[in-house]
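# whatever this is, show me its structure:
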Amino acid sequence: MIPIIVGFGVTIVALTAKATIETVSRCRRLTNFEIARMNGIYLRNVSNGGTFWDKFYSKDPDMAIGGFQTDVDVNEALDILGLSKKDVFNISKIKQRHREMIMQNHPDRGGSEYLAMKINKAKEVLIK
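Take a look at the predicted model:
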């Protein structure tokens, strides 16, 4: 009878030790936010750790999401040149902004050929 009791006791101690080790391991992996949530504490004005792009686009909600369209339309042309809709009919402003942008992005000065092409296309679309 004593070996059964000893075996039962050893089993209980082993299971308790295993459960304790697993619990400690899980607790070490918890973040501060998870610990606060488990204790019913809700932190305010703290980033929830969203993705990089969520944070990036939240800085400027007017920023266009995604890449260029295949054909440049008026709205995209305005975005490319950094102009507002009221500047559509101001040809001198379009030319001035085009000149500034092309000087910054010209391939001869280390800029991208693709961006220079898009800037030129944006000017063409707005002047037509």
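
# contacts, neighbours, all on C-alpha from now
Noted.

# can you tell me, leaving aside adjacent residues, what's nearest to P107?
Nearest non-adjacent residue to P107, counting by Cα to Cα, 6 or more residues apart in numbering: E113, 5.4 Å away.

# burial of that neighbour, as a residue count?
Other residues near E113 come to 13 when the count uses other Cα atoms under 10 Å.

# same question for G82.
When counting by other Cα under 10 Å, one arrives at 13 neighbours for G82.

# gap between I65 and A77?
Distance of I65 to A77, given as Cα to Cα, to the nearest Å: 15 Å.

# pick out whichever of these two has more residues nearby.
When neighbours are counted by other Cα under 10 Å, I65 and A77 differ, and A77 comes out ahead with 22 against 9.

# how about the more buried one, what does it touch?
If you count contacts by Cα atoms under 8 Å, 6 or more residues apart in numbering, A77 has them with I119, K121, A122, K123, V125, L126.

# can you add distance to K55, secondary structure and neighbour count and give the residues you listed back as CSV?
Rendered in CSV, the data for the contacts of A77 read as follows (distance: Cα to Cα, whole Å; DSSP: H, G, I helix; E, B strand; the rest coil; neighbours: other Cα atoms under 10 Å):
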residue, distance to K55, secondary structure, neighbour count
I119, 27, helix, 24
K121, 31, helix, 17
A122, 29, helix, 24
K123, 31, helix, 22
V125, 32, helix, 16
L126, 32, helix, 21
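
# to compare against the first, here's the next sequence to fold:
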Amino acid sequence: MVLPIILGLGVTTAALTVRSGLRAWEIYKRLTPPMIAQLNGLRISTSEARFQRQSSLRYADLSPQLKSRLDQYGGGFYPKMTESEALLILGIDAREISSLNLDLLKRKHRRAMLQNHPDRGGSPFLAMKVNEARDVLGHSIMLKR
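From the prediction side, this is the model:
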């Protein structure tokens, strides 16, 4: 009578341990070197952060124009989203503004959501900002109807 209870508790403990380990591994895979340094109380200088950003594969694959835009952008979000910030979030460049219509806006929004959706490891906050950018540009006078 006691043996099934002990076995049940053992299996439950093992399952919870494995589940916790898998969740921790998923979080660990998303950490960047600056995040790890911050968690350990270390400070990384801006030149070291720039070197790490430039040495990453994703940054190296970007076009020179986008690299220059990212280097100029200080980061963060404004309290109330502007049209220029919405264009930057959705990746709409100056050439595409003149032809900005509902179809282009939907394509850019879809692409940004595929990259930042919480179900695919993205941040809920960033997904909210992508949706907010779509709404701002959807009501903008730049959008050709």
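
# returning to that earlier point: isn't the residue nearest to P107 of structure 1 up against Q104?
No. Using Cα atoms under 8 Å, E113 of structure 1 is not in contact with Q104, being 11.8 Å away.

# would you map the helices across structure 2?
In structure 2, the helices defined using DSSP state H lie at 2-29, 33-39, 46-55, 57-60, 64-72, 83-90, 94-97, 102-116, 124-138.

# what about the equivalent of G75 of structure 2 over in structure 1, neighbour count?
In structure 1, the residue matched to G75 of structure 2 (TM-score structural alignment) is G66. Other residues near G66 of structure 1 number 6, with proximity taken as other Cα under 10 Å.

# next one: G66 of structure 1 from S25 of structure 1, what distance?
Counting by Cα to Cα - G66 of structure 1 and S25 of structure 1 are separated by 41 Å.

# next helix or strand past the helix or strand hosting I12 of structure 1?
In this structure, I12 of structure 1 is located in helix 2-29 according to DSSP states H and E. Note on helix 2-29 of structure 1: by DSSP H and E, the next helix or strand toward the C-terminus is helix 32-38.

# so that next one aligns onto which residues of structure 2?
Residues of structure 2 aligning with helix 32-38 of structure 1 are absent, taking TM-score structural alignment as the criterion.

# now do that helix: distance to the chain's middle.
With Cα atoms, centre = their mean, to the nearest Å as the basis, the distance from the averaged C-alpha position of helix 32-38 of structure 1 to the chain average is 23 Å.

# M117 of structure 1 pairs with which position in structure 2?
Checking TM-score structural alignment: M117 of structure 1 goes with M128.

# next one: the helix holding I12 of structure 1 to chain centre, how far?
Per Cα atoms, centre = their mean, the displacement of helix 2-29 of structure 1 from the mean C-alpha position of its chain is 44 Å.

# which residue is nearest the centroid of structure 1?
Structure 1 has W53 as the residue nearest its centroid, 0.8 Å off, counting by Cα atoms, centre = their mean.

# tell me how far it lies from E76 of structure 1.
In this view, W53 of structure 1 and E76 of structure 1 are 21 Å apart by Cα to Cα.
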